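A.B. asks: Fold the following, please.
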Amino acid sequence: MPADDARTLTRLPISFEVAGGGREHSPLIVVRVGGLITRLVLDTGSEVHLLTKELVDRIGLAVEEGEEGTDHSGATMPSWAVEDVSLELGDIELTLRNTVSIPAPAPFPGWGVGGILSPQHLDPSACAVIDLVSDELLLVEGSDAAVTGWLVERSPTLTTLVLAREEEFPSVVVRAAISPHPEIPTMLNTGGRHTEFASDAVPGLVGSAQTRLGGGVSGADVTGAEVGEAALVVAGHELRVPSLAVRTAMHDPQGLVGMNVLRGTILAVGADPSRSVLWQIPATGR
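C.D. replies: The predicted model follows:
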């Protein structure tokens, strides 16, 4: 199917700047949620859309107490189910459904961040294209073949990988490996700073002492050992990992590719887990 059969529904810039002029590793977009302007993190590792309880209360949305949620660190936090709410995304208006509210992570209010978007769940049929080369988010409608053709035409110098998605995971998970170890289900996580693998998935890799890699949305620390440069292998292509972190305990999946690899690439993902994950990487790897 030709690239002309892919249709761009909207596009808007990605920023890494927070309120006050600081910079963060995660991609951010400025949108209007329920009529209020806020920044939201684009996080392909998030299974649902998350809005802070503070933003939800300001908008005046109805909530119902839900089960405790679990974050990247494995820690739990209270959560609330939120009624449907409008999202103005560039030139179009969408409805956020099945949204969850959590207490605001400590840095979010000062950063002007009101929550986290799961980009693969923005639209039931369109692909979210997270362009970390030109720093923009696009929603593109079309079949896998049409969107692939559109991506190739748009960025002909990049290598386009068409990857089967691991359907049992609601986040964006494909098969990948740290060379020379076997491939395992691995999350492509735009919300994460580091590339992290469980120690059981990379036996023999030993790093420095345990260090803080970051924090979950609950505020709990994520710790691991830095083992230095490594090679990530995806669909026979090799990408450089500037610094791999090894963790003694991770909930599934046991591998996670963070922004230290994803910057400079383009990722296209959709809501239907049977659709391919399209990942454009530098032609020679990195």
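
A.B. asks: CA only for contacts and neighbour counts going forward, please
C.D. replies: Noted.

A.B. asks: Let me see the ranges of the strands in the stretch 101-250 of the chain.
C.D. replies: Secondary structure of the stretch 101-250 of the chain (DSSP state E, counting those that start in this stretch): strands at 113-117, 127-131, 136-141, 158-163, 173-178, 184-188, 195-198, 211-215, 221-234, 237-247.

A.B. asks: Distance to P13 added to these, as a markdown table?
C.D. replies: A markdown table is the format used below for those (distance: least, CA to CA, whole Å):
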| stretch | distance to P13 |
| --- | --- |
| strand 113-117 | 15 |
| strand 127-131 | 9 |
| strand 136-141 | 4 |
| strand 158-163 | 20 |
| strand 173-178 | 25 |
| strand 184-188 | 21 |
| strand 195-198 | 25 |
| strand 211-215 | 25 |
| strand 221-234 | 28 |
| strand 237-247 | 26 |
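
A.B. asks: quick one: which of those strands is nearest T10?
C.D. replies: strand 136-141 (5.5 Å; CA to CA).

A.B. asks: helices or strands next to that closest one in the packing?
C.D. replies: strand 7-13, strand 127-131 (3 or more CA pairs under 8 Å, 6 or more residues apart in numbering; DSSP states H and E).

A.B. asks: Include distance to L36 and mean neighbour count when you put the strands of the stretch 101-250 of the chain into a markdown table, please.
C.D. replies: What follows is the strands of the stretch 101-250 of the chain, written out as a markdown table (distance: least, CA to CA, whole Å; neighbours: other CA atoms under 10 Å):
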| stretch | distance to L36 | mean neighbour count |
| --- | --- | --- |
| strand 113-117 | 10 | 25 |
| strand 127-131 | 22 | 25 |
| strand 136-141 | 20 | 22 |
| strand 158-163 | 37 | 18 |
| strand 173-178 | 32 | 23 |
| strand 184-188 | 30 | 22 |
| strand 195-198 | 34 | 24 |
| strand 211-215 | 27 | 15 |
| strand 221-234 | 31 | 19 |
| strand 237-247 | 38 | 21 |
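
A.B. asks: Output the helices and strands packed on strand 136-141 in a markdown table; the columns should cover distance to R39.
C.D. replies: Formatted as a markdown table, those follow (distance: least, CA to CA, whole Å):
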| stretch | distance to R39 |
| --- | --- |
| strand 7-13 | 12 |
| strand 127-131 | 16 |
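
A.B. asks: please give me the structure for this one as well, since I'd like to look at both together:
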Amino acid sequence: MTRALVMDDFGPPDVLRLAETDVPAPGDGQIRVTVRYAGVGPTDLAIRAGHLKGVFPGGPGTVLGFEAAGVVESVGDGVSDVAVGDEVAVFLPRLGGYAALALADFWVPKPASVSWADAAALPASGEAAVRVLGQLAVSAGETLLVLGAAGSVGRVATQLAVARGVRVVAAVRPSDFDLVRGLGATPIDYHELSGRVDAVLDASGRSDLPRAIALAGGTSRVITLSDPRGPGLGVKLSDVVPEGVVPALHEAMSGLASGRLALQTQVVVPLAEAADVHRRLESGSLRAKALLEL
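C.D. replies: Below is the predicted model of the structure:
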């Protein structure tokens, strides 16, 4: 048994509570990690609220958390690239990060030059950014609209796209205009979306998705990460492609270690305060990347 934050049911942040839960021994190709920090992302909030039941059934006993960083505690058969005691960042598409022990199918070694906080903040946003850019097939010379470009996923996607020669239009609040200019993007107010674009990456989940679809001339090159309205509008809700996860993690971690990628500012809070973090993120009063300290 291990300490974890579990959902009693779908609903408001109060459905989250501390409990003891069982984390099985790693199976073939898996590792189990003693978690130092776990990241909190917008999809966690959407799952908890019940907005994504069709994709993440969840329910009582679910442990949220797509990303974490920690030390390898045990390894399953067939694992040869890491050993007990190694430091890693893990991506958890089946959730489980809000716990002292996490079972992982996907990981990347944590370079010594990367802090624990950065390592925990990277996996979900880095994997999602690389994945969606690939799914949108954006190429040099094209224009990409990123909704939520100042957030964790949007910031990584913006930097990766700019490095590939893509013109990025970044939808953010006016207070974030200078930030996204520094990432190489052209800022635009959420409420003043205009012009024509080749593709749209919605990393916000709360933006004017219908307007973004119009700017792209249809839904064929529009992808959202967490907007529950997406399927009803004909927009694909991006899903993990297992064979692409490890390459994406290595690409993102390499960028972070070399200084080519800059992450969102982070706030670290104890695991017991996760419900309050969810409230603050939903209300917009917390605009940093939240990490839970185990």
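
A.B. asks: Superposed, what's their TM-score?
C.D. replies: Once the chains are laid over each other, their TM-score by TM-score structural alignment, normalised by the length of structure 1 reads 0.26; 145 aligned residues with a CA RMSD of 7.1 Å.

A.B. asks: re earlier: tell me which of the strands of the stretch 101-250 of structure 1 sits nearest to L278 of structure 1.
C.D. replies: The nearest among those, by CA to CA, is strand 158-163 at 4.9 Å.

A.B. asks: three-state assignment of T158 of structure 2?
C.D. replies: Under DSSP: H, G, I helix; E, B strand; the rest coil, T158 of structure 2 falls in the helix class.

A.B. asks: Quick check: it touching L145?
C.D. replies: No: the criterion here is CA atoms under 8 Å, and T158 of structure 2 misses it with L145 at 9.2 Å.

A.B. asks: How is A274 of structure 2 assigned, secondary-structure-wise?
C.D. replies: helix.

A.B. asks: Please give me every residue in contact with it.
C.D. replies: Residues near A274 of structure 2 by CA atoms under 8 Å, 6 or more residues apart in numbering: L16, L292.

A.B. asks: mind running it again at 7 Å?
C.D. replies: Residues in contact with A274 of structure 2 (CA atoms under 7 Å, 6 or more residues apart in numbering) are L292.

A.B. asks: Give the buried residues for the longest helix anywhere in structure 1.
C.D. replies: With secondary structure taken from DSSP state H, structure 1 has its longest helix at helix 144-154. The neighbour-count check on helix 144-154 of structure 1 (16 or more other CA atoms under 10 Å) flags D144, A145, A146, V147, T148, G149, W150, L151, V152 as buried.

A.B. asks: picking up where we left off before, which of the strands of the stretch 101-250 of structure 1 sits closest to I37 of structure 1?
C.D. replies: Here strand 113-117 is closest among these (CA to CA), at 9.0 Å.

A.B. asks: Contacts made by that closest one with the rest, please.
C.D. replies: With contacts defined as CA under 7 Å, 6+ apart, strand 113-117 of structure 1 is touched by T38, R39, L40, V41, L42, D43, H49, L50, L51, T52, L55, F108.

A.B. asks: Let's see which of those end up in helices.
C.D. replies: Those of the contacts of strand 113-117 of structure 1 lying in helices (DSSP H): L55, F108.

A.B. asks: so, if you compare the contacts of strand 113-117 of structure 1, which one comes nearest to L188 of structure 1?
C.D. replies: So of those, ranked by how close each gets to L188 of structure 1 (CA to CA), first place is D43, at 9.4 Å.

A.B. asks: Pull up the gap between P282 of structure 1 and E238 of structure 1, please.
C.D. replies: Distance of P282 of structure 1 to E238 of structure 1, computed by CA to CA, to the nearest Å: 10 Å.

A.B. asks: Kindly apply the preceding question to I281 of structure 1 instead.
C.D. replies: Going from I281 of structure 1 to E238 of structure 1 by CA to CA gives 10 Å.

A.B. asks: Same question for I266 of structure 1.
C.D. replies: 16 Å.

A.B. asks: again with L161 of structure 1
C.D. replies: As judged by CA to CA, L161 of structure 1 and E238 of structure 1 stand 12 Å apart.

A.B. asks: what residues are up against E243 of structure 2?
C.D. replies: Going by CA under 7 Å, 6+ apart, the list of residues near E243 of structure 2 is empty.

A.B. asks: Can I take it that it is in a strand?
C.D. replies: No: E243 of structure 2 is assigned helix when assessed by three-state DSSP, not a strand.

A.B. asks: show me where the stretch 151-294 of structure 2 has strands.
C.D. replies: Under the criterion DSSP E, counting those that start in this stretch, the stretch 151-294 of structure 2 contains strands at 167-172, 186-189, 199-202, 222-224, 236-237, 266-270, 289-293.

A.B. asks: list the helices and strands the shortest one packs on?
C.D. replies: Read that as strand 236-237 of structure 2. strand 222-224, helix 230-233 (3 or more CA pairs under 7 Å, 6 or more residues apart in numbering; DSSP states H and E).

A.B. asks: same thing with the fourth one?
C.D. replies: In terms of contacts (3+ CA pairs under 7 Å, 6+ apart), strand 222-224 of structure 2 is packed against strand 199-202, strand 236-237.

A.B. asks: what's the most buried one of these?
C.D. replies: Mean neighbours per residue, mean count of other CA atoms under 10 Å, is largest over those for strand 199-202, with a mean of 28.

A.B. asks: ok, back up a step: just the contacts of strand 113-117 of structure 1 now: which is nearest E17 of structure 1?
C.D. replies: When the contacts of strand 113-117 of structure 1 are ranked by distance to E17 of structure 1 (CA to CA), R39 comes first, at 9.8 Å.

A.B. asks: and that closest one, what is it in contact with?
C.D. replies: R39 of structure 1 sits next to L28, I29, V30, V31, G112, V113, G114 when contact means CA under 7 Å, 6+ apart.

A.B. asks: Make TSV out of those and add distance to T99 of structure 1.
C.D. replies: Output for those, formatted as TSV (distance: CA to CA, whole Å):
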residue	distance to T99 of structure 1
L28	18
I29	18
V30	18
V31	16
G112	19
V113	16
G114	13
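
A.B. asks: May I see the buried residues of helix 144-154 of structure 1 arranged in JSON lines, with distance to L9 of structure 1 as well?
C.D. replies: JSON lines is the format used below for the buried residues of helix 144-154 of structure 1 (distance: CA to CA, whole Å):
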{"residue": "D144", "distance to L9 of structure 1": "16"}
{"residue": "A145", "distance to L9 of structure 1": "17"}
{"residue": "A146", "distance to L9 of structure 1": "14"}
{"residue": "V147", "distance to L9 of structure 1": "13"}
{"residue": "T148", "distance to L9 of structure 1": "16"}
{"residue": "G149", "distance to L9 of structure 1": "17"}
{"residue": "W150", "distance to L9 of structure 1": "13"}
{"residue": "L151", "distance to L9 of structure 1": "15"}
{"residue": "V152", "distance to L9 of structure 1": "18"}
